[in-house]
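>>> I'll drop the sequence and a predicted model, then ask my questions.
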Amino acid sequence: MHAFSQLLDRLSLEPRRLAKEALLVRYFRETPDPDRGYALAALTGGQSFKHAKPALLRALIAERADPHLFALSYDFVGDLSETIALMWPRPEAPEEAEMLSAPALTEIVDQLGSAGKTEVPGLLSAWLDGLDETGRWALLKLVTGGLRVGVSARLAKSAVARLGTLEVADVEEVWHGLKAPYEALFAWVEGRAGPPETQDPAPFRPVMLAHPLDEDKDLQQLPAADFAVEWKWDGIRVQAAAGRTEQGQDVRRLYSRTGEDISKAFPDIVDLLTFDACIDGELLVVSDGKVRPFSDLQKRLNRKTAGPKLLRDYPAAIRVYDLLTHEGEDLRGLPFQERRKKLEAFVAGLADSRIDLSPMVAAKDWEWIAAARANPQNHLDKDDAEAVEGLMLKRWDAPYVNGRPKGLWFKWKRDPHLIDAVLMYAQRGHGKRSSFYSDYTFGVWRDGAEGLELVPVGKAYFGFTDEELRKIDRFVRNNTINRFGPVREVTHDQDVGLVLEVAFEGLNRSGRHKSGVAMRFPRISRLRWDKPAVEADRLETLEALLPDRE
């Protein structure tokens, strides 16, 4: 456990991706099985303990520390695990402290996995007594599943691949057929054994990604005729895979772009996977043939399951971009032009329109393509046009390769919307931002019963530099007028207030928000220290951007 806690501590303080990867490689190389496998499971979100929940941790610290002091400390620190780790008292008796020792990571995983609900508090208390502050913090991060050390699942898999000569895509190809502690995986990457035998008929295939198009450079150098042009739909990228085991059992899965299995949340989609193939497409909510706003899809995201009402009110569909495998044949090495022909024939043979083909854009030259990007309503019906966020440009001769290869795929998104809004509330961040107010709720003006008033329209926590973060944090602390737990309300009247230029991708109606609107991907574009708060935008400016739908 000591090595794992030191790893998490160093990862949380290291901002550089390559340096994080180097830390992971060293840990995996120096740590024996099965500890390193359980660490990999924790870093990739594959480790959970059903009886170890935040409420239990709060109850444990409440038995050992003044609740009011804990509340004040938690408000200042902003992270539950870190607060408990710092406040947890060491055993008073010296002889008792000497008897305690740090448990091994495998011991923690095994005992928590088999312990009953009434046994877990005693186990956690004993381990917390025997660990130092860093160890306690790492233990609490492990059991709650919220590591927040800046390591994605792909980065962890990349570090595993670097133990040998494999690529991260090789690891991802077999990943979903493996379970912690991944001893067969480590043996393979270190050259001690062959590939793990997963026999998975519906594995995740690493996705191909695009580079943002540089309008000034790329449009001058790239021939338009070399590229297929597709609409970029405003949903989430998914991969649907289905096949049959040697025993004749059907396996159907829906994956997110990162390889997370989201099948249980979309049983209506899984029911449609009656083929032997793997398709790449966009998950949307489609009703009566019309693409619904992204806000409707959000109602179904991040859920473990979907009830009958959700399935009825927000029916999911896939708009297909690509065909990766078909009836046991891997098509990824073929040029896109050939895969597209096979895809058209494949979709035409499907029985349900909820899996349909993403239409191509008839490209002539860059000027014509730019006009289509700016005005998709000239090429699609109104509902579909409102669900388009730009274009995808794919070389006709490009194979389907993992990662983000240069020069093969480009994304050309529509320009974001910009508004000036006023900072209203701020909340502490997590991890390295836990000492700063870095999550911001902002609003715009409208006419209220007592005159001009601000109404919240969104929340953002990125888009600014570290230096700008320090300046905003200073403004929050110097202009706090109210506190609500970890949230501070700041001065936001017509005379005093910080104006934020906010960029966002789209807007939808929302009955959940007081303003009646919900932003898509809001982020801070710049700070308008020069602009008086009263000159920020009005709600009518946003309402004019709303889709014209019932």
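Perfect, I can see it now.
>>> use CA for all of it now, contacts and neighbours both
Will do.
>>> Verify the stated contact: residue 410 with residue 390.
No. Under the criterion of Cα atoms under 8 Å, residue 410 makes no contact with residue 390, lying 10.9 Å away.
>>> tally of neighbours for residue 107?
Residues lying near residue 107 (other Cα atoms under 10 Å) number 12.
>>> Kindly report the same for residue 32.
If you count neighbours by other Cα under 10 Å, residue 32 ends up with 11.
>>> what about the nearest residue to residue 182 once chain neighbours are set aside, which SS state?
Once flanking residues are discounted, residue 182 sits nearest to residue 37: 5.3 Å by Cα to Cα, 6 or more residues apart in numbering. Reduced to three states with DSSP: H, G, I helix; E, B strand; the rest coil, the structure at residue 37 is helix.
>>> ok, now how distant is residue 37 from residue 192?
In this view, residue 37 and residue 192 are 16 Å apart by Cα to Cα, to the nearest Å.
>>> Who has more neighbours out of these two?
Taking other Cα under 10 Å, residue 37 and residue 192 do not tie; residue 37 has more neighbours (23 against 11).
>>> Skip ahead from the helix or strand hosting residue 473 and say which helix or strand is next.
With secondary structure defined by DSSP states H and E, residue 473 is part of helix 466-478. Following helix 466-478 in sequence order, the next helix or strand is strand 480-484 (DSSP H and E).
>>> how far does that following strand sit from the chain's center?
For strand 480-484, the distance from its own C-alpha centre to the chain's C-alpha centre is 30 Å (Cα atoms, centre = their mean, to the nearest Å).
>>> what comes up buried for it?
Along strand 480-484, the positions that meet the burial threshold by neighbour count (16 or more other Cα atoms under 10 Å) are residue 480.
>>> Show me what it packs onto, helices and strands only.
strand 487-490 (3 or more Cα pairs under 8 Å, 6 or more residues apart in numbering; DSSP states H and E).
>>> ok, and what's touching the strand it packs on?
The set of residues that contact strand 487-490 without belonging to it, under Cα atoms under 8 Å, 6 or more residues apart in numbering, is 423-428, 476, 479-483, 497.
>>> this is the comparison structure:
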Amino acid sequence: MRDFAELLDRLVLTPSRNAKIRLLTDYFRTAPDPDRGYALAALAGTLTLSTVKPNVLRQLMLERMDPVLFQYSYDYVGDLAETISLVWEGTEPDGADVGDLSLGSIVAQLQSVGRADVRNLVRTLLDRLDGSSRFAFLKLITGSMRIGVSSRLVKQALGEMGTVDVGEIETLWHGLLPPYVELFAWLDGHSGRPELTMPAVFHSVMLATPVGDKDLDSIDPADFVAEWKWDGIRVQLANLSGTRRLYSRSGDDISGAFPDILEAVDFEGVIDGELLVGGTLRSNQATRSFSDLQQRLNRKVVTRKTIEEYPAFLRGYDLLFDGPRDMRPEPFDVRREALERLIATTPPLHFDLSPLVPFSSWEELDRLRTAPPDPVIEGIMLKRRDSPYTPGRMKGPWFKWKREPYNIDAVLMYAQRGHGKRSSYYSDFTFGVWTASDKGEGDVLVPVGKAYFGFTDAELEVLDRYVRNNTVERFGPVRSVRAEPDQGFVVEVAFEGIAFSSRHKSGVAMRFPRISRLRTDKLPRDADRLETLVSMIDAGAPVTDDV
């Protein structure tokens, strides 16, 4: 467990992506089985444990610490696992023989313990582990790593370890289970590539690069086709040998949330497309916004009522497999013709085709990009006619040409501490705009969004200092900051789209908001109004997603 704990500590303190990959690679090469397999599963989010609710950890902590002192400690540190790991006083004396505390042994205990005994097991392990290992253990059982390591990054480390392409790792990923003994044996060179029994595996997606200032000057419009970039999530639908799966673009299996899509599949193959809700183009019904799609996302199961209220469908972009035939080496034009033939045979309520956009010049396409025919469009995709389907993001074959982001000036209202390396800073901010009070008391600020990125480290120092020096109220970990017409902090917020939302007090929801500038030159009274945001929706502002 100590080696895993040391890995987590170093990953938290390492900002460089390449350095994180080196740390992961070194750990996977030296750690024994099954420890490294369970570490891989924990970092990639595939480890299944009897997770412990935060309230249980708080209760265990209060058995040994004054509640007020614990609350002050938690408020200062900002992370529950880190707080408990720092203040917990174990009962084992230094140097005591505490038996097997390897990661594999601890995972085995957690997977076999009954619900009634989980609390006692957690208490015992907290007593036996040292401080650093306690932190790793708590992160493990809460399922909340938040150490700046994505599933994709972990897979890239595996690729470097075994000198194989990350695409091969991703193709195998969903056919293997923790602790991944077969995978590591292959990467170590001790056995051949694992043979999968599940045919409908995930295949790495092809990604586009943003259009740069001079990119279009050097390419011929005749070599490319254009299609609309839709407001949903990129998915991959596979149906091979009777196995059906729906994957997100990062390879997460989201089949459970969309049984209606899987039930409608009546063909064999693998389609790359956009998952949307509402009506297909073939049914002549309106496609609905991303905020509606969110009602279906992040669910393991979905009710029939939800399916009826938010019907999902797949808008096809590309064809990876036509039956068992691998289409990826074929030119885009060939794949597109095959996709058109396949979509024509599918149920029209659940499948349609992303239409191509006719154009003869970049100037003409730019005009279409800035004024698309549907609010659920966020820009243009450019695809080279002769391009094979190549995993990853390489410049040249595919481009994305998005609409310009929207910008408003807003006022900071609330702040919370971040996680990981930001746990000592107030880095999660709620911002608001002005609107007329419904009580006739003049203008008031109403929250319209939250942002925790977009600013530099130097700007974070400025924001954190303002929160500390201008806190007016506290609500647990939340700080309310001074926000008055003539005193407060104005930030420029950039966002990709906006829609009406009944879940938010303001009645609107932004897509991908981020703090793009600190407007220290403006007073809060100069910030934007809610009416400005509503007018953006009325003008057809899209809600967007990244491809």
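All right, it came through fine. Not measured: the values here are computed from a predicted model.
>>> What does the superposition give as a TM-score?
Comparison of the two superposed chains (TM-score structural alignment, normalised by the length of structure 2) gives a TM-score of 0.95, and 534 aligned residues with a Cα RMSD of 1.4 Å.
>>> circling back to that earlier point, mean deviation, the helix holding residue 473 of structure 1 versus structure 2?
Relative to the matching residues in structure 2, helix 466-478 of structure 1 has an average distance of 0.4 Å after the fit, by mean Cα distance after the TM-score superposition for structure 1.
>>> so where in structure 2 does that helix end up aligned?
In the comparison with structure 2, helix 466-478 of structure 1 aligns to the range 457-469 (TM-score structural alignment).
>>> Pull out the buried positions in the matching stretch.
For stretch 457-469 of structure 2, by 16+ other Cα under 10 Å, it's 460, 463, 464, 466, 467.
>>> what's the spacing between it and its chain's center?
Stretch 457-469 of structure 2 sits 26 Å away from the centroid of its parent chain (Cα atoms, centre = their mean).
>>> cool, and stretch 217-233 of structure 2?
Stretch 217-233 of structure 2 has its C-alpha centroid displaced from the chain centroid by 25 Å (Cα atoms, centre = their mean).
>>> And residue 137 of structure 1? What does it align with in structure 2?
Here residue 137 of structure 1 is matched to residue 135 in structure 2, going by TM-score structural alignment.
>>> Can you say which helix or strand has that match in it?
With the criterion set as DSSP H and E, the secondary-structure element containing residue 135 of structure 2 is helix 131-142.
>>> Quick one: average offset of that helix versus structure 1, please.
In this overlay with structure 1, the average offset of helix 131-142 of structure 2 from its partner residues is 0.7 Å by mean Cα distance after the TM-score superposition for structure 1.
>>> what about the strands in the stretch 251-400 of structure 2?
Assigned strands in the stretch 251-400 of structure 2, in chain order: 269-277, 312-322, 325-326, 351-353, 377-384, 392-393, 398-402 (criterion: DSSP state E, counting those that start in this stretch).
>>> Make CSV from those and add distance to residue 371 of structure 2 and mean neighbour count to it.
Converted to CSV, the strands of the stretch 251-400 of structure 2 look like this (distance: least, Cα to Cα, whole Å; neighbours: other Cα atoms under 10 Å):
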stretch, distance to residue 371 of structure 2, mean neighbour count
strand 269-277, 21, 25
strand 312-322, 21, 24
strand 325-326, 37, 12
strand 351-353, 21, 24
strand 377-384, 9, 24
strand 392-393, 27, 14
strand 398-402, 11, 23
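>>> Between those strands, which one is closest to residue 237 of structure 2.
Put simply, out of the strands of the stretch 251-400 of structure 2 the one that sits nearest residue 237 of structure 2 is strand 269-277, at 5.2 Å, with distance taken as Cα to Cα.
>>> Give me the distance between the closest one and the centre of its chain.
Computed by Cα atoms, centre = their mean, the chain-centroid distance of strand 269-277 of structure 2 equals 18 Å.
>>> What range does it cover in structure 1?
With the alignment judged by TM-score structural alignment, the segment of structure 1 matched to strand 269-277 of structure 2 spans residues 277-285.
>>> do the same with stretch 176-186 of structure 2
Counting by TM-score structural alignment, stretch 176-186 of structure 2 corresponds to residues 178-188.
>>> Show me which residues of stretch 262-275 of structure 1 are buried.
Within stretch 262-275 of structure 1, the residues scored as buried using 16+ other Cα under 10 Å are 262, 263, 265, 266, 267, 268, 269, 270, 272, 273, 275.
>>> Same question for stretch 212-225 of structure 2.
Neighbour-count burial for stretch 212-225 of structure 2 flags 221, 224, 225 (criterion: 16+ other Cα under 10 Å).
>>> And for stretch 232-252 of structure 2?
Of the residues in stretch 232-252 of structure 2, 232-240, 244-252 count as buried by neighbour count, 16+ other Cα under 10 Å.
>>> again with stretch 84-104 of structure 2
Using 16+ other Cα under 10 Å as the burial criterion, the residues of stretch 84-104 of structure 2 that qualify are 84, 85, 86, 88, 89, 90, 102, 103, 104.
>>> Return the distance of stretch 284-302 of structure 1 from the chain's centre.
Mean C-alpha position of stretch 284-302 of structure 1 versus that of the full chain (Cα atoms, centre = their mean) differs by 18 Å.
>>> Outside of it itself, which residues are in contact with it?
With Cα under 8 Å, 6+ apart as the test, stretch 284-302 of structure 1 has contacts from 234-236, 265, 306, 310, 314-319, 354, 383-384, 386-387, 508, 510, 518, 520.
>>> hmm, 7 Å instead?
Identification of contacts with stretch 284-302 of structure 1 by Cα atoms under 7 Å, 6 or more residues apart in numbering yields 234, 235, 314, 315, 316, 317, 318, 383, 384, 387, 508.
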